[in-house]
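> Sequence first, predicted coordinates after that:
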Amino acid sequence: MNTPSDTSTEGTPPSASPGGTPPPDDAGGTPAPARIRSGWWPLLTRLHFYAGVLVAPFLLVAAVTGLAYTAVPQLDQLVYGEQLRVERVGETPRPLAEQLAAVREAHPEGTVASVVPPEAPDHTTKVVLSVPELAEQDKQRTVYVDPYTAEVRGALTTWWGSTPLATWLDDLHRNLHLGETGRLYSELAASWLWVLVLGGLLLWFGRRRTYAGAAKRNTVLPARGTRGVRRSRSLHAVTGVWLSVGLLVLSATGLTWSAYAGARFTELRTSLSAYPPELDTAASGPAAAGHDHSAPEQSGAGTAPGDVPAGLTVDQILDRARAAGLDGPVEIGVPAEDGSAWTVAQTDGLWPVHLDRAALDPHSGEVTSRVDWAEWPVLAKLSTLGVRAHMGTLFGLANQIVLAVIALGLTAGIVLGYRMWWQRRPTRGAGRALVGRPPARGAWRQLPWPGLVVAVPLAAAVGWAFPLLGWSLLGFLALDGVLAVIRRQRAARVSGPAA
């Protein structure tokens, strides 16, 4: 549904012969009476064809790199098993404060940013350190500890919790390791993906309406008994039909963090106040202004610079959070300065998600602020769920499998699209060519004026919302115009002056 059209004859829609009569059904069925196509059909055909030819390479790269990213959890376990898992599961984990002290002894650099208790009995504890030289790169140092022995198992440079391998694959998928410039490739692919999918659906279902009998069953199943371009077209279209919902979701979620369309989405969310409520991390009560220095202090790892603040231990903070209902996997945020509260945030991204957050006073353990998932605006929830589904973390292994199937299906659809283009090439006489001819230009002249009045402003609005889509469409039109001039000049030279 998102690759080159199968049209080979100038000016002939894929569902009609030059005389306007539908071609024989792919499965040998009887064609329904011919229907007269408006100018919208050839225009959509031409748009789908050129967008497929020019954008499909970017989609192919996105599909292949996305397929590699779906295997990140398994690859992490393979490459970083020593850091992520314990060799032997014990009976009782050591206190988090003791594990934190072992980390600070082995890694005194930077400051403690957060502590992530093990999510499973065979997982290690993660202690995230904020190190100045890494902070400049928006990265952290994560130290991994055996929860049963308090032995430091190793340290990795992480990016918001992602391992170096996961970060490398993420950058490959997002920008091909070309920085901000490279992000344009993924945004271009995501911007056109939904156009190609919707356009392909309209073309395919419009084509099937012209057939009667058994042929209609081939709308969602590959046609049997066909060969050549008809077989390729059927496989290409049916693949797109089955993958259409997933492809549209990937297009929408991919655009939310793109450079230009993502900025438009951010403006929309800001105007609608569609962000999660902020958690107030200021400590409350007398402890915020200062505590009784005559009272004995408890601390997770002393009071030296870079350690956790005086007051309750990290274990006591976790106990208070559990009592407040924050169960499951959590991340404990260490106060960055005096007067700030501890934060405990649920991190269970599997459906149904648990993403409640709470701030706790460092001395009393009282919950001073809380934001529950139920309080999030609908658009903020949809955005978060969509991003997690895009990254394969919403439904666990099932999510990974679905993404892999979509990536493989998209790759197959692209290959079939180019195969159709090659199969529809002229093979006889002087008109032989390497690929099929494109649909005829000038289809917009056949559009009714009321349609143009609506379509032009709508196209401008879409181009504003998706800037790379708009600019690349203008680029297609400019290229098409240049090719038209070249062909007219070539035809004039061949025909010569009139006698």
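Perfect, I can see it now.

> contacts, neighbours, all on C-alpha from now
OK.

> what comes up buried for stretch 329-348?
329-336, 339-348 (16 or more other C-alpha atoms under 10 Å).

> In contact with the residue most central in space within the chain, which residues?
Nearest to the mean C-alpha position of the chain, by C-alpha atoms, centre = their mean, lies Gly254 at 3.7 Å. Contacts for Gly254 (C-alpha atoms under 8 Å, 6 or more residues apart in numbering) come out as 187, 190, 387, 390.

> now the helices for the stretch 51-200 of the chain?
Taking DSSP state H, counting those that start in this stretch as the criterion, the stretch 51-200 of the chain contains helices spanning 72-79, 81-84, 96-106, 132-135, 164-175, 179-209.

> alright, now check it against this:
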Amino acid sequence: MHRLHSVAGVFVAPLLVISALSGFVYAFAPTPENVVYHDAITASSSEAPQPLEEQVEAARSVHPDLQLSAVQNFEDPTQTTRVLFNDPALENSSYRQAVFVAPGSLEITGELVQYGSSRALPLRTWISEGHRQLWLGEYGRIYSEMAASWLGILALAGAWVWWVRWRVGKGSATGSRKGSTAHAKRKKTRSIHSILGVWLLPGFLFLTVTGLTWSSMAGGNIPNLRAQLDWVQPTPETSISATTMTATTSAHDEHAHHHHSGHDESSTLAGQDDLTQTYISQIDTVATTARGAGMSGIIEIALPAEEGTAWTVTEMRESWKLANDAISVNGETGEIVDRVHHSDWPLAAKLSAWLIQLHMGTLFGWINQLVLGGIALGLLTIIALGYRMWWLRGRNGRPGRLQAAGQWRRTRPAVLAGIIAFLLVYSVMAPMFGISLVAFLIIDALIQALRR
């Protein structure tokens, strides 16, 4: 474990430095985002809010050619309403065009691309992409997965080394044998390195677990495991019985049928526009039902996924909000079709949502951001101290030798078997770690063979 920690640490540390630096900036991204986009996200008047239908119509004048996706409505009247549109020109469905509408004056205060459920705007999205993939696309995600998967292992290995050294050195006076200045400096450096590592161990493990959920390979394994164990976030049922459908939908069906025989593209577009207009006319009914049902804060009112199904209204994630309910609403009648209380979520699903928000620095506001920033600075300090120890081990301006190979033979068989089993299981969950570990072992074995 000592050799794994020291040798792998030397070569993996540059990735961790990049991750820590980008993570430090990412942790504080929500704050500058509010400053940069203040004019867009802040309502320009204090007038009473107009109906959502009118706000949506104002936004549609900006993107008449795009499909309406959802409306994000704020309880705070000083915040603009975000009307979201699907745009096939964007990278994927996580990106949507957002038009910002002042609720009272119906003024369009801005138009930006919004990303994900965290409502990230371009600046925060750009910082997030840098942290996640170094702006290199899928190839860049290899770096972040390597960094995240090795961070936890190096931290655990370091804690193991510290614990073994503490046990061996407990009560002994061997630490006073070597009195050289270099040795004293190295001992002091090692002490600070170890203390910081032990204190920050929970934070490093937290970043490893949550960071891997965004990775390319491990990120695919984790959702599969959650699905198999029924740890996923439940969603409300949206199907509506045919007997509840009213003449509004029937009229639309008749309109569509009337033009079907010609297969005319313009008639198809007209039918889609009629359906959109029907949905827009229902949005205030849906919003009133949601607020009347106790949904608070920022809510996303999502259009039915397909004709004849219910609207979905979800309480959005925001600082200091630990529970997010969701309901489905029949847009024609205003009746609630289904409701999913946050208390009904599996515990693992709750923990997953909270941990991801913590990693993003959004769960507990600026306190959350300060803690993440502190962990990032702590990691950078630990890495710098680790390299300093390596340098102080050497002579004549050269770094010293790393920990000698073969010390695993001193480990008790039962403990060694447990470590190997853990690494095998972890390698399955985090393939990039397993691949790089095998490569490291092969290269290390070749180097040892050449030396002999």
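Okay, I see it. A quick note: this is a predicted structure, and the numbers were derived from the prediction, not measured.

> quick one on the thing from earlier: using the three-state scheme, assign the residue nearest to the centre of structure 1.
Secondary structure, DSSP: H, G, I helix; E, B strand; the rest coil: Gly254 of structure 1 is helix.

> Alignment lookup: it to structure 2.
The alignment partner of Gly254 of structure 1 in structure 2, by TM-score structural alignment, is Gly211.

> go on, His390 of structure 1?
Looks like His390 of structure 1 aligns to His359 there (TM-score structural alignment).

> Its match: which element?
helix 347-360 (DSSP states H and E).

> now do Gly413 of structure 1
If you go by DSSP H and E, Gly413 of structure 1 is part of helix 397-423.

> superposed on structure 2, where does that helix end up, distance-wise?
Once fitted to structure 2, helix 397-423 of structure 1 is off its aligned match by 0.9 Å on average (mean C-alpha distance after the TM-score superposition for structure 1).

> centre of the chain versus that helix, how much separation?
16 Å (C-alpha atoms, centre = their mean, to the nearest Å).

> And for stretch 83-90 of structure 2?
Mean C-alpha position of stretch 83-90 of structure 2 versus that of the full chain (C-alpha atoms, centre = their mean) differs by 21 Å.

> got a list of contacts for it?
Here stretch 83-90 of structure 2 makes contact (C-alpha under 8 Å, 6+ apart) with 56, 59, 63, 66-72, 93, 95-101.

> do that again at 6 Å, thanks
With contact meaning C-alpha atoms under 6 Å, 6 or more residues apart in numbering, stretch 83-90 of structure 2 is reached by 67-71, 96-99.

> what do we get in structure 2 for Thr347 of structure 1?
Matched by TM-score structural alignment, Thr347 of structure 1 corresponds to Met316 in structure 2.

> Assess the claim that that match and Ile298 are in contact.
Yes: using C-alpha atoms under 6 Å, Met316 of structure 2 is in contact with Ile298, at 5.5 Å.

> Quick one: map Lys381 of structure 1 onto structure 2.
In structure 2, the residue matched to Lys381 of structure 1 (TM-score structural alignment) is Lys350.

> my bad, should have said Ala440 of structure 1
Per TM-score structural alignment, Ala440 of structure 1 is aligned with Ala404.

> Then Ala51 of structure 1?
Taking TM-score structural alignment for the superposition, Ala51 of structure 1 sits opposite Ala8 in structure 2.

> quick one: Gly297 of structure 2 is in a strand?
No: counting by three-state DSSP, Gly297 of structure 2 is not found in a strand; it is coil.

> Please report the distance of it from Gly308 of structure 2.
Separation of Gly297 of structure 2 from Gly308 of structure 2 (C-alpha to C-alpha, to the nearest Å): 28 Å.

> cool, Leu66 of structure 2 as well?
Per C-alpha to C-alpha, Leu66 of structure 2 is found 21 Å from Gly308 of structure 2.
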